[in-house]
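K.L.:
below are the sequence and a predicted model for it; my questions follow.
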Amino acid sequence: MTRQLLVQRPKNMHELRPYLKLVKQINDLEDTYRQYSDEQLKSKTEQFKQRLANGETIHDLAVEAFATVREASSRVLGLRHFNVQLLSGLVLLHRNVAEMNTGEGKTLVASLPSYLVALEGKGVHIVTVNDYLAKRDKELIGQIHEFLGLTVGLTIADMTNSEKKAAYNCDITYGVGTEFGFDYLRDNLVSSLEEKVQRPYHYALIDEIDSVLIDEAKTPLIIAGKDMPSGRLYKVCAFAIKSLKPDDDYTVDQELKVVNFTEEGIAKCEKVFGIGNLFDLEHSSLFHALLQSLRAHVLYERDVDYIVDDGEIKLIDMNTGRIMEGRSLTDGLHQAIESKEGLENTEENKTFASITIQNYFRMYPSLGGMTGTAKTEEEEFRKVYGMDVVRIPTNKENRRIDYPDLVFLTREGKYRYLVKEVKKRHEKGQPLLIGTTSILRSEEISDLLKEEKLEHVVLNAKSAEQEAEVISLAGQKGRITIATNMAGRGTDIILGEGVAELGGLHVIGTERNESERIDNQLKGRAARQGDPGSSVFIISLEDTLFQRYAAEELERLKPKLKVNGDGLITSPSIHKFVEKIQRISEGFHFQFREYNLKLENVLNQQREVIYEFRNKIISAENVLSFLKKQVETIPVEMIETFCDVEWVLEDLDLEKLAAQLNKVLIFDVSFEEDAFSSVEDIKQAIQPTIDAHFRQLRAFYDDERLQSAVRGVSLYVIDNLWKSHLETMAQFKEGIGIRQYKQEDPVQQFEREGFILFEALFSKIKYRISEHINQFIRELMQQEEEIEQ
């Protein structure tokens, strides 16, 4: 059976065998389905829906549904699914990651499981890495689904609420992962059910799943609002930081991305600002601004982490090399970078809502994903998302030649050899794709090629608009393309005429990335669909990977290395060293994501409680009745707290207690006795007033004006206090990694203290809502009195 279905026997045959049986059954139906008229083929959709309604499952329908989509694709697009694409579709249906080589047709694969799951009527989200691919795939694959009677939508930034709502109400919705996440956050900031755009989650199919779930895991999605301007403060801090010296005045941990002032650095800052103690509470804003300015100067590099474009700081996605349009850093860090670059300060952003990509996609009951590079991260996919990685064999034999790394002692030696290699291959007309890790490096290499009069194209965050076109032409004869990590994922490189005879596309990596997976993505640009191609990494020990993770080890290693006249290291052990340092880097990043997720899970639990409470207020038929149950314990809690603080009962300031209770009770409290012998006596004395308060509240249940006002003010209270809580938790999270606890796990400390902070938040929310309800009802009662008089 394998010989008939696949070009060669894969190593993971045992894993694929159950799926291959189904592929054979799909193939057996092909001749029959080819005989159907268009109307007969289209009618399959309603038949499948009816069978699902009668109790069958999507897995019962998989063979027939896939055969239907394959035939529809042949008719509508002229594209017939290969056996390996059917195989991949079945793997995705079972909540797995399908690892498919570049050029194997992942876009067409998505049409199979998305059609079948969409028949359940609960919505399917197809996630891509950028807007261009989302639009392209929706327009292309959407034709198949629409032919079969399904609706297809697209969610992108700048759409109106009604447009987004229409897109999410479609059977299948395309979009970028971050936009799906932002729509979720926005849905939890609305003040009515009608404003929400998303339906409950069902199934997400993620293209380039490693990029979405692993590379973007470090960057939370944040919806922020503007705060009071503090530009002058950051400008002064930028001036102060420039006078500080590394090691003497501050320390840097490049691995952890952490900076700290030394005692000498603190003393210098105190002298600049003319203050006695920078750690005094009154100087906390200044200390925070100084720390952010230090981060901006030491950890953020121009043309690596950001670019300056038309007087604006634009952030670069370190994994893709793309500009993150519309994204800015929060908590003053963006303003600190602006001041560093001498730009006008924008208003500071404060977080209103946030979620990590990890926790967003974990809300989907079912996930599937595709990528060319996932096996190296199999443990993380299984541990975090409960997904297995299944390697899919190629449709045609892979002919790519991967040459061993060429490792040079210095960057200068590496560049000299690189230019010679480019000239040699360019002279015979072979197309070259040169991969770099940053804009800075891509421009350095571009300058070297210009000196040699070698015509080339540079693709980085500054030229991203032409990305798809530049990459699609990279396989043409004589073409030289320099690209940062973005390298046009999702766009095929098709070889020009006569290029196959020259050896196909040759890919040169100029640095090893911090993950082998990113290197494999670059190599995967060559030799698609059985084409010839080759790859090589030309690197140096001065590259970022080695400087960041092996600086000390390199000093010990260098004297032992054999080096030829070109500066090329000839010691065979160098390859094991490179591999070892990359494993260290990967291990560190995995541990960091795992640690970060544990901290984020604490906040995620809190977010779920707040959003559930908020949604109940929005959807409650009678919001006063709902809130009564939430706030009815507030007066008693206030008495307990007051007595706990003013702990000597004989000395209690009863007038002060009465004044506090009057803020949440409709009828004024007054104490007939001068003192009480127990807290229970105080509660008993006040109980008649509390009972009268809630009786009066019930009398207003049908007042629509009060219902509307209370609903609106409750959401306002929740949103504002949640925003402050997020800020507090962010500062706590920031400090917890560098605070030293006595033999205590920082995650447990974060959980415990986070729980205490959250309990206080919820009590405060209920108290504030009680205050507003009381104020509204007192005003209404006064109005009624005036009307009667």
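P.N.:
Yep, that arrived. Numbers count the residues shown, from 1 in each chain.
K.L.:
every contact and neighbour count from this point should use C-alpha atoms.
P.N.:
Noted.
K.L.:
any idea where the helices of the stretch 351-500 of the chain begin and end?
P.N.:
357-361, 378-380, 411-427, 439-451, 467-472 (DSSP state H, counting those that start in this stretch).
K.L.:
so how far is the last one from its chain's centroid?
P.N.:
Relative to the centre of its chain, helix 467-472 is centred 25 Å away, using Cα atoms, centre = their mean, to the nearest Å.
K.L.:
next: stretch 579-587.
P.N.:
In terms of Cα atoms, centre = their mean, the centre of stretch 579-587 is found 23 Å from the chain centre.
K.L.:
ok, now stretch 324-336?
P.N.:
With Cα atoms, centre = their mean as the basis, stretch 324-336 stands 16 Å off its chain's centre.
K.L.:
check what contacts it and list those residues.
P.N.:
Under the contact criterion Cα atoms under 8 Å, 6 or more residues apart in numbering, stretch 324-336 has outside partners 224, 231, 234-235, 238, 289, 292-293, 295-296, 313-317, 345-351.
K.L.:
so which of the residues you listed sit within helices?
P.N.:
Where the contacts of stretch 324-336 overlap with helices, as defined by DSSP state H, the overlap consists of 231, 234-235, 238, 289, 292-293, 295-296.
K.L.:
including mean neighbour count and distance to Arg327, could the helices of the stretch 351-500 of the chain go into CSV?
P.N.:
Formatted as CSV, the entries for the helices of the stretch 351-500 of the chain read as follows, by neighbours: other Cα atoms under 10 Å; distance: least, Cα to Cα, whole Å:
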stretch, mean neighbour count, distance to Arg327
helix 357-361, 21, 15
helix 378-380, 17, 27
helix 411-427, 16, 33
helix 439-451, 16, 19
helix 467-472, 19, 20
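K.L.:
ok, structure two:
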Amino acid sequence: MGIWKRTGIWSARSWRPYADALSRIKSRQREIESWSGERIRRYSLELRYLSRSDAAADVSMTEAYALVCEAARRAIGMEPYDVQIAAALALGAGKLTEMQTGEGKTLAAALAVYWRALSGRGVHVATFNDYLARRDAERLGPLYRYLGLSVGCVQEGMGAAERRLAYAADVTYLTAKEGGFDYLRDGLCLTKGSLVQRPYHFIVVDEADSILIDEARTPLVLAGEADAPQRDGARLAAVVGKLAAGIDYETDGGRRNVYLTDQGAMKAEALLGCGNLYAAGNELLLGELRDALHARALLRRDVDYIVRAGRVELIDPLTGRIAERRRWPDGLQNAVEVKEGLQPQRSGEILASITLRHWVGLYPRLCGMTATASSSTDEFAEAYGLQVAVIPARRPAARTDYPLVVYATKAAKLAALTKEIAALHAAGRPVLIGTSSVAESNGLAAALAASGVSCNVLNAGNEEREAAVIGQAGAVGAVTVSTNMAGRGVDIRLGAGDEEQAAAAARLGGLAVIGAGLHESMRIDNQLRGRAGRQGDPGSSVFYVSLEDELFARYSSSGAAAAGSWRQGLDGKLEGAGIRRRIEHLQRVADGQNREIRQTLNRYADMLEQQRHIVADRRRGLLEGRIAPAPLVLRDPDGYADLCARYGAMAVKRAETEYALLALDRCWADHLEYASVVREGIHFESTGVRDPLDVYERLLLAAFADFFDKAEDRAVRALLAVDRTKPDIGPEPAAFNMPSATWTYLINDRLLPHRHSFW
């Protein structure tokens, strides 16, 4: 534990407990090698019985791991390496393992999954996308079934019955978003038989840095039908179109905030004819104007979003990929749609919501794996209590990582990139280029085409196509241009799996990874860099940067103007270690600011999550019969007697529970709406002496004080208002309808530096 206390990392030097356990497992596996398949399956059943009985809380890890190692060799032809067993030991102990790309995280996870699944309480493996969940379930299914365990896989588009069956399995593969959405749906069920999930037990999170950090601030949202609010989007878009940047409004250096100047506020008031824009009664207009200005000044087509098939689709700022089923809060989403001349889409009313961070926190036991964890050790420990175990590579790395190549302008960088890629392609070497946006990937592809270099471009969200293309990226002569995270979770093998081609690609120097720019997060760059040099293969990585890149635009006050202070070649290339140190510093600043944003958002989400948890516990108690609803007989004896006479006491008792559940749901939806309204405007408090977070918490606590009293009153009133000519006392069928939409919100913190700040 000494190394953990100092650094938060379990490194190879702290491996002694793993080394002893590894020796015992290998020794026991050699004994099991002589067993028949039938004896192995029978022994697995014995381990399951022991684990599920009162005789033992957990069966021996040594026995379970030795058994599954031998079963893997027989069932799927894969015998785990020592480093995979060590990683599995760390996972089983509830740690976050860092394993390099190509080292076999999927099989390592299976060892820990088997051991934890023996209890019969279910193990969930959360992957990055539906394709990976399906692939891993199919690939490892024969192993689990060989040992007598059942395997399920949850996919988008499945019905309730299929999902229920998948969650009932001993091992369930799914995406974090599908698991979170199913949790929210279960929170709106009116009968126990409608639930699809069982109580949570253990989860393994694959690509943990993406899910637990990058996506953790993203709320999952369930929405029901609702009338779209009347917004005068076209008029407001026309007004902001007449405002001049730098005169009527300004943005901060990070392009996260936009605010009106005093002159801009007066101009907007004149154009709108609304009087004082900040006067009471203009709150809705002010919010809509803020959204229209944000859409115009801060959000860029093909960088922040694309327009496809008549719809605005968001681009994930961390991956550069299309973010499926993601939207901005309604006002901003509609403002962007109006800006692009599209018909604003109806979104529906939010009925339930939870962040991925809080959903993962519902599991009593959590572990994860990724290739890039070390740089976020403190955040993993602070947010999840996870220690990071660094697993050394099976073979020494042979990848060459070259220093940054820096240019003064984007044009000079593009010319150099094109020349370098063309030269590598001419030599036959496979090349993978990572870009940060759809616009950048398309621009680079066009430049390569003009130079006679054909390439595959990946910047959309078709996971299966991505996997197929990325899987071929190691072929001789292949050139692949992708956004940073395209095809994540898919191994890139030299020669695309062909031994002769692999040898040829190795002789040429292996996969050449080129970053077309640095990301705000060093982890994303490291993930791209780690695509080369798989399992000791040769390879190289290099990143090209210009002073006009987004990193400089957001975080450097000097930006491209700094080019004159550095030694510059005729081709625009900048030399000197000083500039590289400057860029690395900017990246650390960006990483720090993004972490601060996540921490701030977490503090806001924590208050609402505490209240959601209280409501969810009461709701589950009502659903399971552990908590009785407010008895109608005490509130209105005559009304109760009349209902019993018409429908029978049992029907009235059942209806009391159903109406109580619906009332809780209705009151919680109202509370979410109130919290959203408060959150939208709370940062105006930062212009005074009060802390916005303190104000937010005080308002939410006050609103929640009589929550259950309101819910009980609502349920009783609804029950007494039943149309007594109906043959059934139950709620109207429409009340049982499930939400019509699921999406995730892209949420950013808003800190206002000016008294007339908008965002």
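P.N.:
On my side now, so go ahead. Since this is a predicted model, take the numbers as computed values, not measurements.
K.L.:
farthest-apart pair in the ones in helices among the contacts of stretch 324-336 of the first structure, please.
P.N.:
Of all pairs drawn from those, the greatest distance, 16.4 Å, lies between Gly231 and Arg295 (Cα to Cα).
K.L.:
top of the ones in helices among the contacts of stretch 324-336 of the first structure by neighbour count?
P.N.:
Ser293 (30 neighbours; other Cα atoms under 10 Å).
K.L.:
ok, that one - contacts?
P.N.:
So, once contact is read as Cα under 8 Å, 6+ apart, Ser293 of the first structure ends up touching 234, 237-238, 241, 333, 336-337, 340.
K.L.:
which position in the second structure aligns with it?
P.N.:
If you follow Ser293 of the first structure across to the second structure using TM-score structural alignment, you land on Ala292.
K.L.:
could you find the closest non-adjacent residue to the residue most central in space within the second structure?
P.N.:
Using Cα atoms, centre = their mean, the residue of the second structure that lies closest to the mean C-alpha position is Glu215, 2.8 Å off. Nearest residue to Glu215 of the second structure, sequence neighbours excluded (Cα to Cα, 6 or more residues apart in numbering): Leu356, at 6.9 Å.
K.L.:
now do Tyr249 of the second structure
P.N.:
The spatial neighbour of Tyr249 of the second structure that comes closest, neighbours along the chain excluded (Cα to Cα, 6+ apart), is Leu260 at 4.2 Å.
K.L.:
which strand or helix spans Val259 of the first structure?
P.N.:
strand 258-261 (DSSP states H and E).
K.L.:
with the second structure overlaid, how far apart is that strand on average?
P.N.:
On superposition with the second structure, the mean distance recorded for strand 258-261 of the first structure (mean Cα distance after the TM-score superposition for the first structure) is 2.9 Å.
K.L.:
the lengthiest strand in the second structure: average distance to aligned residues in the first structure?
P.N.:
The single longest strand within the second structure, with elements called by DSSP state E, is strand 538-546. Strand 538-546 of the second structure differs from its equivalent in the first structure by a mean of 0.5 Å after superposition (mean Cα distance after the TM-score superposition for the first structure).
K.L.:
so where is the helix or strand following that strand in the first structure?
P.N.:
Counting by DSSP H and E, the next helix or strand C-terminal to strand 538-546 of the second structure is helix 550-555. Aligned using TM-score structural alignment, helix 550-555 of the second structure spans residues 544-549 in the first structure.
K.L.:
secondary structure element for Ala71 of the second structure?
P.N.:
Per DSSP H and E: Ala71 of the second structure is located in helix 61-75.
K.L.:
which residue ranges of the stretch 651-789 of the first structure form helices?
P.N.:
Read by DSSP H, counting those that start in this stretch, the stretch 651-789 of the first structure holds these helices, from start to end of the chain: 654-661, 679-699, 704-736, 746-788.
K.L.:
just say helix, strand or coil for Val252 of the first structure.
P.N.:
On the three-state scheme (DSSP: H, G, I helix; E, B strand; the rest coil), Val252 of the first structure is labelled strand.
K.L.:
nearest residue to it other than its sequence neighbours?
P.N.:
Among residues not flanking Val252 of the first structure along the chain, Val259 sits closest, at 4.6 Å (Cα to Cα, 6+ apart).
K.L.:
please report how far the one you found lies from Leu87 of the first structure.
P.N.:
49 Å (Cα to Cα, to the nearest Å).
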